[in-house]
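Chemist: Structure here, sequence nowhere to be found:
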């Protein structure tokens, strides 16, 4: 059998220059972010402080849209709120033309508050409350059904309020990547998805208009998306030919990786992670070649989050102390830990010094300030010698850290946005004791 032609590609490698002593590591200091000095950011907003680049966010979004729209005629992105739901961030994506993808009632109301039209909100997730479903139906939002209990609840609600809901189902399947995300949605291989589709089409107040999948997170296989697109297309064709119910869109979810380096990886992420163009090729080629008539091609929806914002985020922190561990290793303690840098559990983040440093370097353990032995930002990193009060800059922290962070021992810091003109704006205030105690109540007998 003749093998399918694959065009050759050239990829830039970023591993540094090799010599007899190993790989050379560069220590170019990061003294400014988008033209704003690191020292002035710390002086104005404190340390630690998260910094987001509006310029990079818009650049990432426009590049991703271009990658898909140059390959497929009907494309719509929907910003993944769980990735970073600060209102200023969401508004940037919505200004660029993105819809909203939410997975809770809380996120749904944030999207409405950010000016997103109800019919441009995709409501995903397994925990949709009855009140949230009613609100979504009344606002003509796209409800992606996750399980049978939700399906039956929707049928009952729609009958009770005498309104029709626009729905899709989430489908899970074997894409060759393990473990499979089969806890979400209806399974393709065992026929559960097709059964759910039939129940929806037979219901009086449900309109099946789409099919959805989300096959995983930080996915490194483009082939898995081709498999997913193939199986969604198969369901879409069956919907039209067997049920006379053509679907309007296919939602391939998110999961595209950023170029962060996963813990334990041999090469840096910039050398191993597929590009958005690679994923666009796999998905769009599959749909275009499946057999849809040109005028019946479904809208392609993408719910990307991490790949659009990770490299637009920085965390500036300061050195608290240096010490020697019992085994002789050097340790540096910084003023941020895993409570606010959640992704340090997944990645070996690139960390730069914020000043010109000497040539002497040493392997270092980078600890956070928490009174917990697991508060390790980097288990091993080669750094120049740093002194108390020096700043470091952690790269590619824009995704999930500002939604999965937690107040523990230390309070959560400020978040700053640098706009297109290089001006900094406070978009989330640092927490205070008064803020933390707002929700507390002390019984009368303990008040005196």
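Modeler: All right, it came through fine. None of the values given here were measured: they were computed from a predicted structure.
Chemist: CA only for contacts and neighbour counts going forward, please
Modeler: OK.
Chemist: Residue 198: neighbour count?
Modeler: Burial measure for residue 198: 15 neighbouring residues, criterion other Cα atoms under 10 Å.
Chemist: Same check on residue 241?
Modeler: Residue 241 has 11 neighbours, counted by other Cα under 10 Å.
Chemist: any idea which helix or strand comes after the host helix or strand of it?
Modeler: Following DSSP states H and E, one finds residue 241 within helix 222-243. Remark: after helix 222-243, the chain's next helix or strand is strand 249-251, criterion DSSP H and E.
Chemist: And here is the other one:
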């Protein structure tokens, strides 16, 4: 019997923000007890990566199972609200997606949460394989007014704006529970993308509902907030995931539901990335190495930990294989399925991975224990198994390895479209304090 699938994505969550990844407790206690329990009852990956250190490019890879660089919209770092009306900056509706391929395999599909892959009327979740959609089209929105940084209301039901009062994280969680209830009653196999905006700015908790909107405007991005608010935001998301898991158990379908959890990129202002350095917008480990948890009691042995190297699009391939959904032959997957690792966590296979960013002319390639990195024209070579903080640049000591890895990156890059000159970069937190040769 094919599993139900719930793919949960946090926004800007740091590598060590969860307790099961070594995160500290908050003032109120454990930050992520539900996710910690899912990891204990399933598998936790120590060397899992995002396809990009910024929001929408990773989401292109997630929904297509392919390197995001193949699509023009993903050259934006990330897509901005200013692209409304664009016919090019978004996910082409004709491109096969994980939800569209699962629909062909008999699944019901829904996206509850952040889309960030282009705006109607030319793009949107309903046009790319989802039967249902509830959430924001853009990147970050106010958790109470549901307006973006430009002041536009951004909460949709399918393609119609939806006014609904409440703290956005809780609204997404409750809609997810409702969806599980409806699918369980209909006895339909389902694929639910649950893409939270938490803990992305603005820095607001459930308890900030009484704060006037004109006061909350100073919470966007670099203003306001604190570590305690940030912890609460993660905890609210964790609670909501608990509500979804309870719905699965209530309907007796938890054992045969594959639940995957990750972040779209590394952490930002208040994130804990220890022991990694860097964060969002960086191809240092802190920008791309992220939590990966999978829970599927019928298949995954409890208490498993894997050092298998993987990235976002590998999970897209995994979902399709688990559901026995065939990829489109015209759009071959770049992702590699991890199903064998879920079934037998001791299994590992070689998985070279590549990245590039227009921001600061960055490039990266991980192969085995080693990572090649370029930032601002400077080349670095790290053994990230012994130097996860990327402090000891071994390029001078091992120039032959550096040359091989640089050549491998360039050969891979030759298979990808060039970055368009007009691709935009929304500057965020950048790399600092990189060691020199």
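Modeler: The structure has been received and is ready for your questions. Keep in mind that this is a model prediction, so the values were computed, not measured.
Chemist: And the TM-score between them?
Modeler: Overlay of the two chains. TM-score (TM-score structural alignment, normalised by the length of structure 2): 0.31; 220 aligned residues with a Cα RMSD of 7.1 Å.
Chemist: Buried residues in the helix holding residue 241 of structure 1, which are they?
Modeler: Residues 222-233, 235-239 are the ones in helix 222-243 of structure 1 that count as buried (16 or more other Cα atoms under 10 Å).
Chemist: Distance-wise, check the closest residue to residue 121 of structure 1 other than its chain neighbours relative to residue 58 of structure 1.
Modeler: Nearest residue to residue 121 of structure 1 in three dimensions, chain neighbours excluded: residue 100, at 4.8 Å (Cα to Cα, 6 or more residues apart in numbering). Taking Cα to Cα, to the nearest Å as the measure, residue 100 of structure 1 falls 16 Å from residue 58 of structure 1.
Chemist: which of these two has more neighbours?
Modeler: residue 100 (28 against 19).
Chemist: Which of the three states applies to residue 185 of structure 2?
Modeler: helix (DSSP: H, G, I helix; E, B strand; the rest coil).
Chemist: residue contacts, it?
Modeler: Residues counted as contacts of residue 185 of structure 2 (Cα atoms under 8 Å, 6 or more residues apart in numbering): none.
Chemist: That one and residue 247 of structure 2: what is the separation?
Modeler: According to Cα to Cα, residue 185 of structure 2 stands 12 Å off from residue 247 of structure 2.
Chemist: The helix or strand in which residue 215 of structure 2 is found: which residues count as buried?
Modeler: Assigned by DSSP H and E, residue 215 of structure 2 belongs to helix 213-216. For helix 213-216 of structure 2, a neighbour-count test (16+ other Cα under 10 Å) marks residue 216 as buried.
Chemist: which element is the residue nearest to residue 88 of structure 1 when sequence neighbours are not counted on?
Modeler: Spatial nearest neighbour of residue 88 of structure 1, excluding adjacent residues (Cα to Cα, 6+ apart): residue 427 at 6.6 Å. Using DSSP H and E, residue 427 of structure 1 falls within strand 424-428.
Chemist: And the contacts of the helix or strand following that strand?
Modeler: Sequence-wise, the next helix or strand downstream of strand 424-428 of structure 1 (DSSP H and E) is helix 433-436. Taking Cα under 8 Å, 6+ apart as the criterion, no residue outside helix 433-436 of structure 1 touches it.
Chemist: which residues does residue 44 of structure 2 contact?
Modeler: Contacts of residue 44 of structure 2 (Cα under 8 Å, 6+ apart): 291-294, 304-306.
Chemist: How many neighbouring residues does residue 44 of structure 1 have?
Modeler: By other Cα under 10 Å, the residues close to residue 44 of structure 1 number 12.
Chemist: That should have said residue 401 of structure 2, apologies.
Modeler: Count around residue 401 of structure 2 with other Cα under 10 Å applied: 15.
Chemist: Equivalent analysis for residue 378 of structure 2, please.
Modeler: By the measure other Cα under 10 Å, the count of residues near residue 378 of structure 2 is 13.
Chemist: Can you list the buried residues in stretch 173-187 of structure 2?
Modeler: Residues 173-177, 179-181, 183-184 are the ones in stretch 173-187 of structure 2 that count as buried (16+ other Cα under 10 Å).
Chemist: how near is residue 366 of structure 1 to residue 384 of structure 1?
Modeler: For residue 366 of structure 1 relative to residue 384 of structure 1 (Cα to Cα), the value is 12 Å.
Chemist: the more surrounded of those two?
Modeler: Shown here are residue 366 of structure 1 and residue 384; by other Cα under 10 Å, residue 366 has more neighbours (22 against 18).
Chemist: and the next element down the chain from the helix or strand encompassing the more buried one?
Modeler: Using DSSP H and E, residue 366 of structure 1 sits within strand 361-367. Counting by DSSP H and E, the next helix or strand C-terminal to strand 361-367 of structure 1 is strand 376-384.
Chemist: quick one, that next one and strand 361-367 angle?
Modeler: 160 degrees (axes from the mean of the first three to the mean of the last three Cα atoms, to 10 degrees).
Chemist: mind listing what's buried in strand 376-384 of structure 1?
Modeler: Buried residues in strand 376-384 of structure 1 (16+ other Cα under 10 Å): 376-378, 380-381, 383-384.
Chemist: Just after the helix holding residue 215 of structure 2, pick out the following helix or strand.
Modeler: By DSSP H and E, the next helix or strand past helix 213-216 of structure 2 is helix 227-250.
Chemist: Tell me which other helices or strands that following helix touches.
Modeler: Helices and strands touching helix 227-250 of structure 2, by 3 or more Cα pairs under 8 Å, 6 or more residues apart in numbering; DSSP states H and E, are helix 33-40, helix 168-186.
Chemist: and after that helix, which helix or strand comes next?
Modeler: Following helix 227-250 of structure 2 in sequence order, the next helix or strand is strand 257-263 (DSSP H and E).
Chemist: element containing residue 57 of structure 1?
Modeler: helix 54-69.
Chemist: got the buried residues for the host helix or strand of residue 402 of structure 1?
Modeler: Assigned by DSSP H and E, residue 402 of structure 1 belongs to helix 401-404. By neighbour count on 16+ other Cα under 10 Å, the buried set for helix 401-404 of structure 1 is 401-403.
Chemist: Mind putting the helices and strands packed on helix 227-250 of structure 2 into CSV with distance to residue 99 of structure 2?
Modeler: Converted to CSV, these look like this (distance: least, Cα to Cα, whole Å):
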stretch, distance to residue 99 of structure 2
helix 33-40, 24
helix 168-186, 16
